[in-house]
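**Q** Okay, predicted coordinates and the sequence, questions at the end:
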Amino acid sequence: MSRRILVVTHEGRPEAVRAADRVCDDLARHGIEVVRDGSADGAELVMVLGGDGTILRAAELAREHDVPLLGINLGHVGFLAEAEPEALPDVVERAVARDYHVEERMTIDVVATAPDGTRQHGWAINEAAVEKGERARMVEATIGVDGRGLSSFGCDGIVLATPTGSTAYAFSGGGPVVWPDVEALLVVPIAAHALFARPMVVGPRSVLEVEVLPYENKHAVVWCDGRRRMDVVAGSRITVCRGAQPVRLARLTEVPFSGRLVAKFNLPVQGWRGVRTRP
């Protein structure tokens, strides 16, 4: 049976397109069938050249067919990427040799139920963000966990995140960084007018709920990973729980998550075990 690899890139970035062309040529020379920006059906690996936005787009394709995803950062932070552009030749060799291990990342399933009972379904690897539908108004909402209401307030939004998403929108909103091997769900209110509106971390079997209160007929928007949108009317309930299908990431090294944090966020570690900044 012939081998197949899907290559996904940011077509709007010339450097990403050129890098993808080189990768496709190298893979083809090894006798591997290359699919460019298509379906992951029948593929053994999805290779992504771009930033986190491109990786999130590729995750939709990979997750549908339970195929591992390998990201090469050609964007800004590239937190989900496994390698930088200068490592491309080695990445190709490792992909050809199947010299990588696969790590599963928890996802969330999202259901938005309208007052009339109609439902919209979504999923995310980073977060579901419940945001105000109108720029000039807050979204009035009640949050709940495991069938019990916790607090009601007006806010700009509420981020319901995975550990993977803890370094994305939830981090910008003041939420904690959660190691990806920790099974948990996060709730991070954004600019909330309330005394009890601190970020929360709950167990992986908990069910999170956000009810959009029917004040002045306000509506809201739910964004899944900032890519998939659900418009919800006042009175709707958004339910989030652990996803049934994870996203599988191909890893080339055993670098701990702390090392990734330092590298991606350029964190200062001077003084750690004698490291000095000057002679």
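**A** In hand now; what should we look at? Predicted, not measured: the structure shown is a model, and the values here were computed from it. Numbers count the residues shown, from 1 in each chain.
**Q** From here on, just use CA atoms for contacts and neighbour counts.
**A** Will do.
**Q** which helix of this structure spans the most residues?
**A** Longest helix in the chain, counting residues (DSSP state H): helix 14-29.
**Q** Show me the contact partners of the next helix or strand after that one.
**A** Next helix or strand after helix 14-29 toward the C-terminus (DSSP states H and E): strand 33-36. With CA atoms under 8 Å, 6 or more residues apart in numbering as the test, strand 33-36 has contacts from 2-8, 24, 27-28.
**Q** Can you list the buried residues in strand 33-36?
**A** For strand 33-36, the neighbour count (16 or more other CA atoms under 10 Å) marks 34-36 as buried.
**Q** How far off centre is it?
**A** 25 Å (CA atoms, centre = their mean, to the nearest Å).
**Q** got a list of contacts for the helix or strand following it?
**A** Using DSSP H and E, the next helix or strand after strand 33-36 towards the C-terminus is strand 45-50. Strand 45-50 is contacted by residues 4-10, 16, 19-20, 40, 54-55, 58, 62, 67-75, 78 when judged by CA under 8 Å, 6+ apart.
**Q** Second structure for comparison follows:
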Amino acid sequence: MPKVGIIYNDTKPVACRVATELDEKLRQLGYDVHRLSGAGGILGYSSPDDPVQRTPIEDLVPPHFDADMDFAMVLGGDGTVLAAARQVAPTGVPLLTINTGHMGFLTEAYLNQLPQAIDCVLSGDYTIEHRVMLVVQMFHNDQLAWEALCLNEMVLHREPLTSMCHFEIAIGRHAPVDIAADGVIVSTPTGSTAYALSAGGPVIAPGVPVLQLIPICPHSLASRALVFSDHELVVIHPANPDRLVMVVDGNAGCYVLPEDRVQVMRSPYSAKFIRLRPPEFFQVLREKLGWGLPHIAKPTSVELP
């Protein structure tokens, strides 16, 4: 019996309703269906009383989601897609993403296109796009204390009401650099249209084998975004006396103390997304972010005296 999965945002009534309807429909078609909430991919935030809450990467894989699963559908917005990718990337299961949220930058189809999307996938009329993911790790006293998969970005920043931070950052074999800023971002090409874009970084097309490092509000005109090979290991040491906060993909984080270090590297796992048409990145930029839209001021006809 073929096996499929459904991952949905259980805080949104429309996603819950559609998940139930899809479950019934696919079972009638003879599929073994496994349904779960995308909340399982959210690692949660640390607290001062519990500064590190480590869940090993492979432990996030849900039961019954394995290489035998044909595909999984994700019902939600970008946050649900990010959580689902973290859950299933180690299994290699491809994701059909349906937007029931707002922006939906990472989703493939809208809810009103769901019947056609299901027909295409069940008939095998689709391609699979691979997106690079990162492994983010925090070491305390040289012991691995926290880790997570990352599709968009890792952000290491100061806590509220503390001063500007200093970061000593080494990329690959290159000499370390010191950056004074409110924080730093390490982003994938997928994440280049998220927080990295808001922080002044360039948009990077998917498939380009690079990462980018972006200082947040740097205290130097020379500190700008840096693009480098995604095969380079990034090591960050906080060079200040206050603890920092690390957030991955906006929904998982931990505290980083002055004696800790953060490592970011390309993951052996990639996020696999089902594409119902050839990927057209510039069109997505145009529709979602308004990139490339014409801005032409046409003069009004005025009769001269």
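**A** Happy to help now that I have it. Since this is a predicted model, take the numbers as computed values, not measurements.
**Q** what TM-score do we get after superposing?
**A** In this superposition the chains share a TM-score of 0.89, using TM-score structural alignment, normalised by the length of the first structure; 269 aligned residues with a CA RMSD of 2.0 Å.
**Q** roughly how far out does the longest helix of the first structure sit from the chain middle?
**A** A distance of 25 Å separates the centroid of the chain from that of helix 14-29 of the first structure, by CA atoms, centre = their mean.
**Q** Quickly note the distance from the aligned partner of His219 of the first structure in the second structure to Val177 of the second structure.
**A** In the second structure, His219 of the first structure lines up with Arg243, judged by TM-score structural alignment. Going from Arg243 of the second structure to Val177 of the second structure by CA to CA, to the nearest Å gives 20 Å.
**Q** Repeat that for Ser163 of the second structure.
**A** Separation of Ser163 of the second structure from Val177 of the second structure (CA to CA): 20 Å.
**Q** neighbours around Asp90 of the first structure, how many?
**A** Neighbour count for Asp90 of the first structure, taken as other CA atoms under 10 Å: 11.
**Q** let me redo that: Met246 of the second structure
**A** There are 25 residues near Met246 of the second structure, going by other CA under 10 Å.
**Q** Figure out the helix or strand that it lives in.
**A** Using DSSP H and E, Met246 of the second structure falls within strand 244-248.
**Q** Following superposition onto the first structure, what is the mean distance for the helix or strand just after that strand?
**A** Per DSSP H and E, the first helix or strand lying C-terminal to strand 244-248 of the second structure is strand 253-256. Its matched residues in the first structure lie on average 1.9 Å from strand 253-256 of the second structure after superposition (mean CA distance after the TM-score superposition for the first structure).
**Q** Give the other helices and strands that strand 253-256 of the second structure contacts.
**A** strand 244-248 (3 or more CA pairs under 8 Å, 6 or more residues apart in numbering; DSSP states H and E).
**Q** Tell me the counterpart of Val240 of the first structure in the second structure.
**A** Applying TM-score structural alignment, one finds that Val240 of the first structure aligns to Val264 in the second structure.
**Q** what about its match, neighbour count?
**A** Neighbours of Val264 of the second structure under the rule other CA under 10 Å: 24.
**Q** State whether it is indeed within a strand.
**A** Yes: under DSSP: H, G, I helix; E, B strand; the rest coil, Val264 of the second structure falls within a strand.
**Q** Once you drop chain neighbours, what's closest to it?
**A** Val136 (4.7 Å; CA to CA, 6 or more residues apart in numbering).
**Q** all helices for the stretch 51-200 of the first structure, in order.
**A** 52-64, 88-96, 169-172 (DSSP state H, counting those that start in this stretch).
**Q** can you list the buried residues of strand 33-36 of the first structure in TSV and add distance to Asp116 of the first structure?
**A** Formatted as TSV, the buried residues of strand 33-36 of the first structure follow (distance: CA to CA, whole Å):
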residue	distance to Asp116 of the first structure
Val34	46
Val35	43
Arg36	42
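**Q** What's Leu96 of the second structure aligned with over in the first structure?
**A** So Leu96 of the second structure corresponds to Leu70, using TM-score structural alignment.
**Q** right, and that match touches Ala81 too?
**A** Yes: if you go by CA atoms under 8 Å, Leu70 of the first structure and Ala81 touch, sitting 7.1 Å apart.
**Q** and Val208 of the second structure, how far is that from Thr127 of the second structure?
**A** Applying CA to CA, the value for Val208 of the second structure to Thr127 of the second structure is 19 Å.
**Q** what does Arg261 of the second structure give?
**A** 39 Å.
**Q** who's more crowded, the two?
**A** Neighbours per residue (other CA under 10 Å) separate Arg261 of the second structure from Thr127, with Arg261 holding more: 20 against 15.
**Q** for the more buried one, what are its contacts?
**A** Arg261 of the second structure makes contacts with 138-140, 235-238, as judged by CA under 8 Å, 6+ apart.
**Q** nearest spatial neighbour of it, skipping sequence neighbours?
**A** For Arg261 of the second structure, the spatially nearest residue (CA to CA, 6+ apart) is His237, at 4.9 Å.
**Q** just Val210 of the first structure next, same as before
**A** Nearest one to Val210 of the first structure, counting by CA to CA, 6+ apart, is Ile143 at 4.6 Å.
**Q** got the contact list for the equivalent of the one you found over in the second structure?
**A** Under the alignment by TM-score structural alignment, Ile143 of the first structure pairs with Ile169 in the second structure. For Ile169 of the second structure, the contacting residues are 176-179, 234-237, by CA under 8 Å, 6+ apart.
**Q** Can you show me which of those residues carry over to the first structure?
**A** Contacts conserved in the first structure for the contacts of Ile169 of the second structure, counting by both residues aligned by TM-score structural alignment, their matches' CA atoms under 8 Å: 176-178, 234-237.
**Q** What remains of those if I keep only buried residues?
**A** Buried among these (16+ other CA under 10 Å): 234-237.
**Q** count of neighbours near the equivalent of Leu49 of the first structure over in the second structure?
**A** Residue pairing (TM-score structural alignment): Leu49 of the first structure is matched to Leu75 of the second structure. By the measure other CA under 10 Å, the count of residues near Leu75 of the second structure is 31.
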